[in-house]
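>>> Here is my input, please return the structure:
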Amino acid sequence: MIDTIKRAFPQTEINGCLETRTETEFHIYDHETEKRCYVHTDSEGIKHFTVENVSGRPVHFLAIDKCLFFDNDGPKRCDCAIFDKETFCFIEIKTTSSMTQRKKLRREAKNQLKAAVTFFRENITFTSTQIEAYVSSLIDSQTRPLNRASLIDEIEEFEEIGVILFHNNRKKFE
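So this is what the prediction gives:
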């Protein structure tokens, strides 16, 4: 899959968007001013999304927003992706403490994830690769939990396009 990504998107190497990690745990953070995702292994650093790599095999990180694509490159797409030879995970990170903002940001996240999935499918064949999408919402702990009925609707909406949707800040590769 990594060679397929490099062929389809040669800017990944030019812009330094793609890297391979073998640590058993690493973290992704969406840089506040650059609006681009990066990987770090510092347990004290900013952790917007955590990747557990139990086996230590290669897991690839692909910065999408502000690296692979920029604001003038069409519709907004998700922040980043992580993948191995079996699973390709698109991730959109949103942060808020406002209930009204949270609903709007979730809708934006879903649209960005769908745009990324559509674009990648137009340029890459995902044979025998499971596609997952993550809405990584970093919310104030005092905010109410998400409505279960709307979560089910969103999950079904993504199932229709062959993608498994998660509202989670963590992915575990076994």
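>>> Going by C-alpha atoms from here, please, whenever you check contacts or count neighbours.
Fine.
>>> What lies in contact with stretch 32-47?
Residues from elsewhere that reach stretch 32-47 (CA atoms under 8 Å, 6 or more residues apart in numbering): 25-31, 61, 63-67, 79-80.
>>> Would you mind listing the two of those that lie farthest apart?
For the contacts of stretch 32-47, the maximum inter-member distance is 24.2 Å, found between E25 and K66 (CA to CA).
>>> please give me the structure for this one as well, since I'd like to look at both together:
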Amino acid sequence: MISSLKKVFPHIDEKECLQFISEKSFEIFDHEEDKKCYVLEENGQFKVVNANEQEIGFIAVDECLFNSSDGSRADCIIFEDEVFCFIELKHCKNKNIPRNRQKAKKQLITTIEFFKEKINIEQKLEAYICVTCSSNEERITMTPRANNEEAQLEFEEYYDTQLFYSCQKEFK
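This is a model prediction of the structure:
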């Protein structure tokens, strides 16, 4: 799959869009100014738990694989041998939460469709919508109050992808 990625995105190495992490846990941060995702030890928006310290691939999608001028792609991807995860991170003011979730869903769908068309992905597909809001220096993860089974069923049925409203992925 890595060779397919390099064929579709010849600039992946030059722009340092792909990296591998074997830490027990790490976090992903979507930089507000340059709009690119980065891996941090802490204080990110999305946490990856890797208890077995296996090699996890990280791909910065927005402003790396793709120029974000169209704003229609997921922010990043994490993967290992079993699972390939598309992640969209949103930071919001409370009144924008439903709109941000809808936009995140569209961005994930666009990215999933592109990858399924261009790259042969053998792993199980997962998609994550992570919406965080800050209030008085405290970051709060917003999970939907309403049951979003409809969106989850749509992802399962049309994209063969499991959808999660979560800011954490645990690899086992």
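>>> How alike are these chains, TM-score-wise?
Remark: TM-score between the superposed chains equals 0.89 [TM-score structural alignment, normalised by the length of the second structure]; 167 aligned residues with a CA RMSD of 1.9 Å.
>>> quick one on the thing from earlier: among the contacts of stretch 32-47 of the first structure, name the buried ones.
25-30, 61, 63-67, 79-80 (16 or more other CA atoms under 10 Å).
>>> Which elements pack onto the longest helix along the first structure?
Counting by DSSP state H, the longest helix found in the first structure is helix 99-123. With contacts taken as 3 or more CA pairs under 8 Å, 6 or more residues apart in numbering; DSSP states H and E, helix 99-123 of the first structure sits against strand 87-96, strand 130-139.
>>> Nearest to A116 of the first structure, out of the ones you listed?
Nearest of those to A116 of the first structure, taken as CA to CA: strand 87-96 at 7.7 Å.
>>> Check whether D140 of the first structure really touches M99, as I assumed.
No - here D140 of the first structure lies out of contact with M99, judged by CA atoms under 8 Å, at a distance of 9.6 Å.
>>> Those two: which has the busier surroundings?
More crowded of D140 of the first structure and M99, by other CA atoms under 10 Å: M99, with 15 against 12.
>>> how about the nearest residue to that one, chain neighbours excluded?
Nearest in space to M99 of the first structure, with sequence neighbours left out and distances taken as CA to CA, 6 or more residues apart in numbering, is T143 at 6.9 Å.
>>> just E80 of the second structure next, same as before
Going by CA to CA, 6+ apart, E80 of the second structure has I56 as its nearest residue, at 5.2 Å.
>>> measure the equivalent of that neighbour over in the first structure to C67 of the first structure for me?
Using TM-score structural alignment, the partner of I56 of the second structure in the first structure is V59. Between V59 of the first structure and C67 of the first structure the computed distance is 19 Å (CA to CA, to the nearest Å).
>>> again with E92 of the first structure
To C67 of the first structure, E92 of the first structure is 14 Å away according to CA to CA.
>>> doesn't E122 make contact with A8 of the first structure?
No - judged on CA under 8 Å, A8 of the first structure makes no contact with E122 at a distance of 10.1 Å.
>>> Which one's more surrounded, the two?
Taking other CA under 10 Å, A8 of the first structure and E122 do not tie; A8 has more neighbours (13 against 9).
>>> That one: what's it in contact with?
N123, I124.
>>> most remote residue from the first structure's center?
Largest separation from the mean C-alpha position in the first structure: Q142, at 24.8 Å (CA atoms, centre = their mean).
>>> does that one sit in a helix, a strand or a coil?
Taken by DSSP: H, G, I helix; E, B strand; the rest coil, the conformation at Q142 of the first structure corresponds to coil.
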